[in-house]
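> Provided below for reference: sequence and predicted model.
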Amino acid sequence: MEQPERPGEPEGMAPPGTAPEPGPAEPETVTEPAAVEPETAAEPGTVEPETAAAPVRARRRGRTALLIAGAVVLGLVAGTCTGYLVQADREPTKLPPLSQPTLKQSKGEAPEPLSASQDRRVRTDGDLRKLLLKKPRGTKDVDWSTAQDGWMDLATYAETFERPKPAFARLVSHEFRRAAVVAWRQGYTAVEIHLVQFRQEETMAAAERASNGHYWADEDGNRSWPLPGTEDGVAYTAKKPEIKPGYMPAYRARAYAWRGDIAMTIFVTDTKPITKKTILGLAERQLERL
């Protein structure tokens, strides 16, 4: 590291290594410090007049908002009062009459009410059992039918299904009204006819009942034929008999259709195959009575 340059020796100083000659020592001059006036501490909160600034007032918060809110309320009150006074000075508006206008009555005789043959509702609101096919002569009553005097209530009709509980709930939702039943047996041939009536205030339950029968009959792979004079009426016959130990073979045939609020179902059972003529003949004659 470079050394700093050595400053020159001042004049009057002995060279290095030579002791100075003794002489009278000059007295040291002591300079007294100048008297300093003590600073006067300013009292807290005071400012000297040369540097003091003008005092600033703190602004109150919310005052402007209150003024605006008050102005809005006064404006609403004033507007309401003005509208009321304007409406009070107006004449009341006349309302249209509630009564219907008087129409001239048509001349001539009123049309006669429809007969029972023309008004289907007249027929179906009566005794539904009268619309069932009559038992053929020489036939016998069956012992398996649960109908009482030709009627089935809701609970009894639900028991004719394989699963009575869901069938009961479905019939309730479809607004079941009543069911008329007729059944007979001739030799080994057994016939049972159901006419089920629904209120049909919300759904076309009669059509749905017939459609449900078509679904299950089609699933069994039966022969089928449409019923003349119906929109979707169908008759079915089984290709194979049902065989159970201890019982004779059972051939089955069915027919489903609907008219208005009535669903028609026909069941035929025999120990021999049931012909197309047999099931179609029963269905057509029953539909004619509806």
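Okay, I see it.
> going forward, measure contacts between C-alpha atoms and count neighbours the same way
Noted.
> now the terminal residues of stretch 183-193, how far apart.
This stretch, stretch 183-193, spans 6 Å end to end (CA to CA, to the nearest Å).
> got the buried residues for that stretch?
By neighbour count on 16 or more other CA atoms under 10 Å, the buried set for stretch 183-193 is 183-185, 189-193.
> same deal with stretch 129-148?
The neighbour-count check on stretch 129-148 (16+ other CA under 10 Å) flags 129, 131-133, 147 as buried.
> let me have the buried residues of stretch 183-193 in TSV, extended by distance to Phe168 and secondary structure.
Shown next, in TSV, are those (distance: CA to CA, whole Å; DSSP: H, G, I helix; E, B strand; the rest coil):
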residue	distance to Phe168	secondary structure
Ala183	22	strand
Trp184	26	strand
Arg185	28	strand
Thr189	29	strand
Ala190	26	strand
Val191	24	strand
Glu192	20	strand
Ile193	20	strand
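> from those, which is closest to Gly70?
Ile193 (83.8 Å; CA to CA).
> what is the neighbour count of the closest residue to the closest one other than its chain neighbours?
Among residues not flanking Ile193 along the chain, Ile266 sits closest, at 4.6 Å (CA to CA, 6 or more residues apart in numbering). Neighbour count for Ile266, taken as other CA atoms under 10 Å: 21.
> next one for the comparison:
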Amino acid sequence: MSTEPADAAEPGTAAAAEQAPAPPTSVPNPFAPPAPFVPASPSAAGNPFAPPVFGATGPDLVESGAEPARRRRRFGAGALFLTAVLAGPVIGAAVGYAIQSSRPPTPLPALTAPKPTYPAERVDAAALAAAGPPPLNIDGDLRRLLIDRPAGSTDRTDGDGDGWLSAADRAETFGDSEDMFVEMLGNGFRRAATVRWKSGDDTYRVMLVQYVPESVVKAITGMVPSGTSDMDVSKFPGNDESVLLVAKQPYTYARSTETYYYGEAIARKGTVLMTVQVYAKNPVDRAQLEDIAKRQWERLA
């Protein structure tokens, strides 16, 4: 008599029954629409919006919270050229410094300043003065070199009446006084002495103007008018550096409508410029102008 239950199966029957698929409960409809797509849970599949990371073989997904891999930077030709330009001077300076520092120092030449010497004997003051540059050949009081005004004439000396004439007083004797003042200072004006008188209808002015040595030639050149077509130009006897000007036509005074005839004699003695001027109502007496100029020149000589 058997002890196994009546519904007991043979060995392997139960395992076979579990592996055998269950019969379908219904037949699938081939015309049914596909099931809707349901995305996986973010906790299980990671962040669905994370960008893919491309590796050597293809895109790789980045795990949630991980930093994406950075692309390797490549240097172009411009960056390499700039690096060479900047590194070239630095390397050259380093090489030059290394070469120069390894050389022995070059000694500087000795100083060749002459040793001061002093004469053993006493110096003669007269000989020393003679060896130096000569002083101004005309110095002292210029007023003593002026000729005396003729007897019977009226004194009309310019300036303060003491015979000295400043640059401003000298410039006022010209119509364009402002320009003349600037020109005289630029020409090296030093000082001036004058005497002025009136005889009848004629006015005479004798003036000695001293300039610095470097400017006297320029000063006498500027005193000679550039346009002398309306004047008789000559020299007075005994002086080759003189100029004698006598106007052919009358002029008008700067501050009035009165007319006059003009004459002037110019000569230079060293650094002193001599001028003799005449303002006449009638044409200038040339002989009288030459006589005054010659007498003044003889006082300077």
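Sure, I can see it. Keep in mind it's a predicted model, so treat the numbers as computed, not measured.
> and the buried residues of stretch 183-193 of the first structure, which is closest to Arg90 of the first structure?
Using CA to CA, those come closest to Arg90 of the first structure at Ile193, 74.9 Å.
> trace the closest one over to the second structure, please.
By TM-score structural alignment, Ile193 of the first structure lines up with Val206 in the second structure.
> does its match really touch Trp197, like I thought?
No. Val206 of the second structure is not in contact with Trp197 according to CA atoms under 8 Å; the separation is 9.0 Å.
> contacts only, for the match of Ile193 of the first structure.
Residues in contact with Val206 of the second structure, defined by CA atoms under 8 Å, 6 or more residues apart in numbering, are 146, 194-196, 274-277.
> repeat that for Arg178 of the first structure.
Counting by CA under 8 Å, 6+ apart, Arg178 of the first structure has contacts 151-154, 196-198.
> looking at those, which is nearest Arg223 of the first structure?
Val196 (24.6 Å).
> look at that closest one and say how many residues are nearby.
A count of nearby residues for Val196 of the first structure, using other CA under 10 Å, gives 24.
> now it. Nearest residue, chain neighbours left out?
Nearest non-adjacent residue to Val196 of the first structure, counting by CA to CA, 6+ apart: Ala179, 4.3 Å away.
> what's the neighbour count on the counterpart of the one you found in the second structure?
Applying TM-score structural alignment, one finds that Ala179 of the first structure aligns to Ala192 in the second structure. Residues lying near Ala192 of the second structure (other CA under 10 Å) number 22.
> Ala192 of the second structure and Ala167 of the second structure: what is the separation?
In terms of CA to CA, Ala192 of the second structure sits 8 Å off from Ala167 of the second structure.
> where do the helices sit along the stretch 51-200 of the second structure?
77-102, 125-131, 167-171, 177-186 (DSSP state H, counting those that start in this stretch).
> please identify the deepest-packed of these.
Of the helices of the stretch 51-200 of the second structure, the one with the most neighbours on average (mean count of other CA atoms under 10 Å) is helix 167-171, at a mean of 18.
> corresponding residues in the first structure for it?
Using TM-score structural alignment, the residues of the first structure aligned to helix 167-171 of the second structure are 154-158.
> which stretches of the stretch 151-300 of the second structure form strands?
Here the stretch 151-300 of the second structure has its strands, by DSSP state E, counting those that start in this stretch, at 154-155, 189-199, 202-211, 231-234, 243-247, 251-252, 259-269, 272-280.
> residues of the fourth one that come out buried?
Same thing as strand 231-234 of the second structure. The neighbour-count check on strand 231-234 of the second structure (16+ other CA under 10 Å) flags Met231 as buried.
> so where is it in the first structure?
Going by TM-score structural alignment, strand 231-234 of the second structure sits over residues 222-225 in the first structure.
> and the aligned partner of the residue nearest to Ile193 of the first structure in the second structure, what does it touch?
Using TM-score structural alignment, the partner of Ile266 of the first structure in the second structure is Val276. By CA under 8 Å, 6+ apart, the residues touching Val276 of the second structure are 204-207, 264-266, 289, 292-293.
> could I have the buried ones of those residues as ChimeraX selection syntax?
This is the ChimeraX syntax for the buried subset of those, where burial follows 16+ other CA under 10 Å:
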select :204,205,206,207,264,265,266,289,292,293
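> what do we get in the first structure for Arg295 of the second structure?
Under the alignment (TM-score structural alignment), Arg295 of the second structure maps onto Arg285 of the first structure.
> which residues sit against the match of helix 167-171 of the second structure?
Counting by CA under 8 Å, 6+ apart, 146-147, 164-165, 167-168, 171, 176-179 sit against stretch 154-158 of the first structure.
> again, but for stretch 123-132 of the second structure
So stretch 123-132 of the second structure is contacted by nothing (CA under 8 Å, 6+ apart).
> now Leu128 of the first structure, nearest residue through space, not along the chain?
The shortest distance from Leu128 of the first structure to any non-neighbouring residue, by CA to CA, 6+ apart, is to Ala180 (6.2 Å).
> same thing with Arg209 of the first structure?
Per CA to CA, 6+ apart, closest to Arg209 of the first structure is Ala263, 6.5 Å.
> centroid-nearest residue for the first structure?
What sits nearest the mean C-alpha location of the first structure, by CA atoms, centre = their mean, is Glu202, with 17.5 Å.
> ok, now how distant is that residue from Phe176 of the first structure?
From Glu202 of the first structure to Phe176 of the first structure the distance is 12 Å (CA to CA).
> got JSON lines for the contacts of Val276 of the second structure, with distance to Ala247 of the second structure too?
Output for the contacts of Val276 of the second structure, formatted as JSON lines (distance: CA to CA, whole Å):
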{"residue": "Tyr204", "distance to Ala247 of the second structure": "15"}
{"residue": "Arg205", "distance to Ala247 of the second structure": "16"}
{"residue": "Val206", "distance to Ala247 of the second structure": "18"}
{"residue": "Met207", "distance to Ala247 of the second structure": "20"}
{"residue": "Glu264", "distance to Ala247 of the second structure": "9"}
{"residue": "Ala265", "distance to Ala247 of the second structure": "12"}
{"residue": "Ile266", "distance to Ala247 of the second structure": "14"}
{"residue": "Leu289", "distance to Ala247 of the second structure": "12"}
{"residue": "Ile292", "distance to Ala247 of the second structure": "17"}
{"residue": "Ala293", "distance to Ala247 of the second structure": "17"}
